[in-house]
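[1] here are the coordinates; sequence isn't available:
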């Protein structure tokens, strides 16, 4: 007999979306509800599919101190699963690590991992025995190689699944801080499936047996583009695992590059967006646009496209322009060696470590006027986002792909 479970991770309920600018107040409201709507959709999907188990691989909440309303919502959704006889296995991640007992208790039948690696053996409706091994974070950082404490596959079960919220060493941005592991270490356990969490970009690290990052269920910022959701996993003894991606994002983030070579007026830009099918969408979209600049563009148009008014004018229907950036059409290029390409790829996907950002700004804050007028600038997330954005764009213009 086969089993079927839904692999979810990084729900991030209560994400504040600080980086959404207040020029679109209605969008802020949509963003604050997005993760809830996406999770509710996945719970409904699991019920409709009558899956055996739902696995949540960490970071159900965006903070260790989630609001009571978010806790109540999460409990209600889990209770829906329990009421439909769907078993639940979950761990706490680095964002929602166990610090204090929550004042809203989860349903009794939810299996929550402790800080030490432990194993739950569940029996499905078809009497298949499934072992789930995992742990929960009890601190923001987990530097131990927790994977070494996972048991080798149990011989008395039909399937064994590993649940791990952590970072593969080759893609960790802050190496060793989030339960580091290697693929070879996971393979040494001989499990039938690894349900990973922490990295928001979904990725199948290995197909046989599957080692899978489900990614987050809702993009939280402009870097988290594309479809988001969960994996429906079917395991059947003697056969290859079947994975089906289930899209669930409420709001879709996109990033596009367009040429302004035929634009000299605002109407031309609007026509360009329409031609590229950017302006019409039934689903809410937040789009960052890189415009390739050309010498003939009127200065007035170029200046207008750098204003908040331009974002409002060009946004239509359910499509919101979050950011407009100019890329020069005449740039020098850089050639990157393998090591530099890898480093650059990590920066593009995961950003820069906070300590590197702080170091880079130290020279700026040596200026007395800057320190006096902007004492909190070092800790301003919006400013940090703009710095990263412009720095990355500057480098992108000069890299020869």
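    Looks like it came in fine. This structure is a prediction, so every number in the text was calculated from the model and none was measured. Numbers count the residues shown, from 1 in each chain.
[2] okay, CA-based contacts and neighbour counts for the rest of this
    Noted.
[3] mind listing what's buried in the biggest helix by length in the chain?
    Of all the segments assigned as helix in the chain under DSSP state H, the longest by residue count is helix 25-49. Using 16 or more other C-alpha atoms under 10 Å as the test for burial, helix 25-49 gives 27-28, 31, 33-43, 45-47.
[4] How far away from the center of its chain is that helix?
    Relative to the chain's own centre, helix 25-49 is displaced by 15 Å; criterion: C-alpha atoms, centre = their mean, to the nearest Å.
[5] and it, what other elements does it pack with?
    For helix 25-49, the helices and strands in contact under the criterion 3 or more C-alpha pairs under 8 Å, 6 or more residues apart in numbering; DSSP states H and E are helix 68-83.
[6] And the helix it packs on, what does it pack against?
    Packing partners of helix 68-83 (3+ C-alpha pairs under 8 Å, 6+ apart): helix 25-49, strand 87-91.
[7] For my notes, please list the ones you listed in TSV and give distance to residue 263 for each entry.
    Below are these laid out as TSV (distance: least, C-alpha to C-alpha, whole Å):
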stretch	distance to residue 263
helix 25-49	28
strand 87-91	52
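[8] List just the one of these that sits closest to residue 215.
    Comparison of these against residue 215 by C-alpha to C-alpha identifies helix 25-49 as nearest, at 13.1 Å.
[9] The closest one versus helix 68-83: what angle between them?
    20 degrees (axes from the mean of the first three to the mean of the last three C-alpha atoms, to 10 degrees).
[10] so after helix 25-49, what's the next helix or strand?
    Later in the chain than helix 25-49, the nearest helix or strand by DSSP states H and E is strand 53-57.
[11] report the angle between the axes of that following strand and helix 25-49?
    Direction vectors for strand 53-57 and helix 25-49, defined by the same axes, to 10 degrees, enclose an angle of 140 degrees.
[12] which outside residues touch strand 53-57?
    Residues external to strand 53-57 that are found in contact with it (C-alpha atoms under 8 Å, 6 or more residues apart in numbering): 4-10, 46, 86-93, 163-165, 195-198.
[13] alright, now check it against this:
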């Protein structure tokens, strides 16, 4: 029974500007800028060590259509390493790095096949004699709203047919713009043996027979892209598919929780957070941490003051770092505050204001000044409906906490 082994990655986003992190200390920011390249280097080393038969890259190799010569040269160097190891690479361009016909680019080595703007098939034969047909297309513009699934059709005889697609599964794309949309039911009926997807930055196996798989991006770039990132080794036979994830990202974003007993003193918090940070020491990765402090009494901790202290104490001299990028308080008596406004003297007015802000246009009218402030707007993420609701719930709880303090009713 014939079997093939290949490596699947997507969403490298080389040359990402990391604008929102540009205020970091220079050693940290330099490490962040290098992180996507470092992850790619590790991935190619793994591909060579594992002796995969080919590499699939499912779009967004670069972060924008304007790729620097530096980024192109670094990517070409890694493709050359594959060529020297006798490994082919099949790549498509996505919405971030779409092909611009009149822009001159550095030439990639001969082992690399770049798919054109039309769905096409590339054939190869492995060292063990397995015939593989790989199908895909590159974006020729940033926005491809129409489905391209109908253009994916098996051609000729082959042991394995693999689809390479940078796009959105319609039922699970709420956190990303929808491009080249598809439905699982559509592509699983195409008779392919594996679908190598890109565009969604979270690792997801959408179907098992055949496997329809997003490998996620190779390096988290913000708090929403938390956890380990890397590459996936796929072993495919007529009867079975095995997908093995291998972490390669040098920097990991994590959310961690410290729970403090009621009426804890600041020395208790200092001891607990010192203990927490010590658990990350000596690891081979760097970390961006969002520390959530669960406690019953909020005013004892000035988060701005503590965050500044933790950041100033960060060791920037080593090969890795542990950076607390956010410190928030989570009250353990939230249930007491959840419906506080229903019994308040201003219950009617508070409820009306809260309900008004549920409307998307009213919400953005309230916060639009932030988006017109040049020093702030570039750091603001797009907000989903869930994000807006979380902000409103948090604001309502915060208002309840402040009013209790002002009115002298805090227990």
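    All right, it came through fine. If you're wondering where the values come from, they're calculated on a predicted model, not measured in any experiment.
[14] re the thing from before, closest one to residue 240 of structure 1 among the helices and strands packed on helix 68-83 of structure 1?
    In this view, the helices and strands packed on helix 68-83 of structure 1 are compared for proximity to residue 240 of structure 1 by C-alpha to C-alpha, and helix 25-49 is the closest at 20.2 Å.
[15] with structure 2 superposed, average distance for the closest one?
    In the superposition with structure 2, the aligned residues lie an average of 0.8 Å away from helix 25-49 of structure 1, counting by mean C-alpha distance after the TM-score superposition for structure 1.
[16] which residues in structure 2 does that helix match up with?
    Alignment of helix 25-49 of structure 1 against structure 2: residues 26-50, by TM-score structural alignment.
[17] how about the helices of structure 1, start to end?
    Along structure 1, counting by DSSP H, helices occupy 25-49, 68-83, 183-187, 266-275, 299-304, 308-314, 338-350, 354-361, 368-373, 381-398.
[18] Residue 225 of structure 1 is nearest to which of those?
    It's helix 338-350; of the helices of structure 1, that one is closest to residue 225 of structure 1 (C-alpha to C-alpha) at 10.4 Å.
[19] Please tell me which residues of structure 2 that closest one aligns onto.
    Against structure 2, there is no aligned range for helix 338-350 of structure 1 (TM-score structural alignment).
[20] Buried residues, stretch 94-101 of structure 1. List them.
    Burial within stretch 94-101 of structure 1, assessed by neighbour count using 16+ other C-alpha under 10 Å, is assigned to 94, 95, 96, 97, 98.
[21] got the contact list for the first one?
    The contact partners of residue 94 of structure 1, by C-alpha under 8 Å, 6+ apart, come to 58, 59, 137, 139, 140, 141, 178, 198.
[22] can we see that at 6 Å?
    Residue 94 of structure 1 sits next to 137, 140 when contact means C-alpha atoms under 6 Å, 6 or more residues apart in numbering.
[23] What's the separation between it and residue 392 of structure 1?
    27 Å (C-alpha to C-alpha, to the nearest Å).
[24] Now do the same for residue 168 of structure 1: its match in structure 2.
    Aligned partner of residue 168 of structure 1 by TM-score structural alignment: residue 169.
[25] Isn't that match up against residue 186?
    No - using C-alpha atoms under 6 Å, residue 169 of structure 2 and residue 186 do not qualify as a contacting pair, with a distance of 10.3 Å.
[26] mind checking the end-to-end distance for stretch 161-175 of structure 2?
    Start-to-end, stretch 161-175 of structure 2 (C-alpha to C-alpha) is 30 Å.
[27] quick revisit: neighbour count: residue 169 and residue 186 of structure 2, which is higher?
    residue 169 (18 against 10; other C-alpha atoms under 10 Å).
[28] Show the contacting residues for the more buried one.
    Contacts of residue 169 of structure 2 were listed using C-alpha under 6 Å, 6+ apart, and they are 181, 182, 183.
[29] Put together TSV for these, with distance to residue 394 of structure 2 and neighbour count on each row.
    Output for the contacts of residue 169 of structure 2, formatted as TSV (distance: C-alpha to C-alpha, whole Å; neighbours: other C-alpha atoms under 10 Å):
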residue	distance to residue 394 of structure 2	neighbour count
181	34	20
182	36	20
183	35	14
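[30] of all the residues you listed, which comes closest to residue 21 of structure 2?
    Ranking those by separation from residue 21 of structure 2, with C-alpha to C-alpha as the measure, puts residue 181 on top at 31.4 Å.
[31] List the buried residues for stretch 83-95 of structure 1?
    For stretch 83-95 of structure 1, using 16+ other C-alpha under 10 Å, the buried residues are 85, 86, 87, 88, 89, 90, 91, 92, 93, 94, 95.
[32] Kindly apply the preceding question to stretch 170-186 of structure 2 instead.
    Taking 16+ other C-alpha under 10 Å as the criterion, stretch 170-186 of structure 2 shows 178, 179, 180, 181, 182 as buried.
[33] Rebuild the residues you listed as JSON lines, extending it with distance to residue 348 of structure 2.
    Below are the buried residues of stretch 170-186 of structure 2 laid out as JSON lines (distance: C-alpha to C-alpha, whole Å):
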{"residue": "178", "distance to residue 348 of structure 2": "40"}
{"residue": "179", "distance to residue 348 of structure 2": "44"}
{"residue": "180", "distance to residue 348 of structure 2": "47"}
{"residue": "181", "distance to residue 348 of structure 2": "45"}
{"residue": "182", "distance to residue 348 of structure 2": "46"}
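[34] Out of those residues, which is nearest to residue 323 of structure 2?
    Nearest to residue 323 of structure 2, judged by C-alpha to C-alpha, of those is residue 178 at 33.2 Å.
[35] check contacts around that closest one.
    Taking C-alpha under 6 Å, 6+ apart as the criterion, residue 178 of structure 2 is in contact with residue 168.
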